[in-house]
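Asker: what shape does this take:
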Amino acid sequence: MRVIVTRESVCMADDVHAPHQVDSDYDGDMTLGDFLDDVIRRRYCTPYRGARWAMFHKGASHGEAPIGEVSAEWPGPRFTDEADRERRLDSLAPASGDLRLEFRYHAQSVPLAAEPYYDNTHVPPSTLAIRTAFLLSDVTQSWRKLRDRLRRTRGTV
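Answerer: Take a look at the predicted model:
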C-alpha cells in the first residue's frame, strides 16, 4: 500500500523543502509500531532534544487527532488511546487508496500521546563530563570575579 507522509518545518532554512513529502510503499500488514520505528530509523523527523513529533491521520473520518508521537528523549514511539502499536496500517487507509499521515512539530511541549517520559539514566558519560566542566568553569569565573572585587575593595579602604 502507498503511504504519503509529510512533516512540518522546524526552522526557516527547513521551509525551503516543505512539506517534506515522502511517498513510500509498505506492506498493509505492517503495524503502526513498526512503521514509526522505520520513521525513527530513517530520521525523517529531526531528533531534537525537547521536540515531539505528533503523527496525525490526514483525511480520517473522525477528524485530525494525533495517533502517535515520537521524541529523541524516548526509547520508542508512543501511541494515543485511539491507536496502539499493533494496529495495522491498512486499517487506517481509506477505501480510495493512499494513506496520508502528517508529522507536526511540538517544541518543549507536553506529550499528546502519553505521560511525560523523563529518564536521565541514559545520559552518556561524555555528556555528563561536558556539563560538569561547564559548571566548574562558571563557578571558577564567578569566584575569580568575587576575589578581584574584594581585592579592589580592600585596596581602597
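
Asker: CA atoms for contacts and neighbours, from now on please.
Answerer: Will do.

Asker: and stretch 28-43, which residues are buried?
Answerer: Residues 31-36, 40 are the ones in stretch 28-43 that count as buried (16 or more other Cα atoms under 10 Å).

Asker: any idea which helix or strand carries A133?
Answerer: Assigned by DSSP states H and E, A133 falls within helix 125-156.

Asker: next, count neighbours for the closest residue to T31 other than its chain neighbours.
Answerer: Spatially, and ignoring its direct neighbours in sequence, T31 is nearest to R88 (4.3 Å; Cα to Cα, 6 or more residues apart in numbering). Number of residues near R88 (other Cα atoms under 10 Å) recorded here: 19.

Asker: please give me the structure for this one as well, since I'd like to look at both together:
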Amino acid sequence: MRVELTRDSVAMGDDVWAPHADVREVPDDASVRDVLDAVSGAGYLASIAGGRATWIAETADGTALAVVAQQWPAARLLTAGEGPIAGLADAGGVVRLHFVYRTQADPEAELRRLAADQGGHRPR
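Answerer: The predicted structure follows:
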C-alpha cells in the first residue's frame, strides 16, 4: 500500500523543503499504529532542541488520527486512528497523511482536545 506523507515545517530554514513530501510502501495489512511508529522512528518528523515537538497525524480530510510527541516512545491513537491503514485509502488505493506541527504544545492537552472533538472518545 502506498502512503504519501507531508508535514509542516518547524522553522524558516526547514521551509525550503516544504511540504516535506515522502512516500512509504507498507504492507496492506499494516495498522495505523504500525505506519506511525515507522514514520516517527525513521526521522521523518523533525525533532527540535529541547526534545518537545508535538505533531498531530491527520488524514487528507483533516481527521486527527494520533498525537506524536518527540518525548513519547510511540504515537497515542485517537479513535479515528484505530484499525488498518487500508481503511484510510482513497479510491486509487493511496493513503495521504499530513503531520501538523503544534510547536511545544503539551501533547497530553492536545490529545484531550482532539478526543473531545471526536465526540468524547477516550484516546488510546
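
Asker: fetch the TM-score of the aligned pair.
Answerer: The pair, once superposed, lands on a TM-score of 0.79 when counted by TM-score structural alignment, normalised by the length of structure 2; 109 aligned residues with a Cα RMSD of 1.6 Å.

Asker: any chance of CSV for the buried residues of stretch 28-43 of structure 1, columns secondary structure and distance to A13 of structure 1?
Answerer: Putting those into CSV (DSSP: H, G, I helix; E, B strand; the rest coil; distance: Cα to Cα, whole Å) gives the following:
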residue, secondary structure, distance to A13 of structure 1
T31, strand, 33
L32, helix, 30
G33, helix, 30
D34, helix, 30
F35, helix, 27
L36, helix, 25
I40, helix, 22
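
Asker: which one among these gets closest to W143 of structure 1?
Answerer: Using Cα to Cα, I40 is the member of those that lies nearest W143 of structure 1, at 44.7 Å.

Asker: now do the same contact list for the closest residue to the closest one other than its chain neighbours.
Answerer: When the adjacent residues along the chain are set aside, I40 of structure 1 lies closest to V70, with 7.7 Å between them (Cα to Cα, 6+ apart). Neighbour list for V70 of structure 1: 36, 40, 52-54, 76-78 [criterion: Cα atoms under 8 Å, 6 or more residues apart in numbering].

Asker: again, 10 Å this time
Answerer: By Cα atoms under 10 Å, 6 or more residues apart in numbering, the contact set of V70 of structure 1 is 36-37, 39-40, 45, 47, 51-55, 76-79, 103, 111, 113.

Asker: how about the longest strand along structure 2, aligned to which bit of structure 1?
Answerer: Counting residues, the longest strand in structure 2 under DSSP state E turns out to be strand 94-101. Under the alignment (TM-score structural alignment), strand 94-101 of structure 2 falls on residues 98-105 in structure 1.

Asker: distance between the matching stretch and the chain's centre?
Answerer: 15 Å (Cα atoms, centre = their mean, to the nearest Å).

Asker: buried ones in the helix holding A133 of structure 1?
Answerer: Across helix 125-156 of structure 1, burial judged by 16+ other Cα under 10 Å covers no residue at all.

Asker: and that helix, what other elements does it pack with?
Answerer: Contact partners of helix 125-156 of structure 1 among helices and strands, from 3 or more Cα pairs under 10 Å, 6 or more residues apart in numbering; DSSP states H and E: none.

Asker: now that helix, how far from the chain's geometric center?
Answerer: With Cα atoms, centre = their mean as the basis, the mean position of helix 125-156 of structure 1 lies at 35 Å from the chain mean.

Asker: can you check stretch 29-46 of structure 2 too?
Answerer: When distances are taken as Cα atoms, centre = their mean, stretch 29-46 of structure 2 is centred 8 Å away from the chain's centroid.
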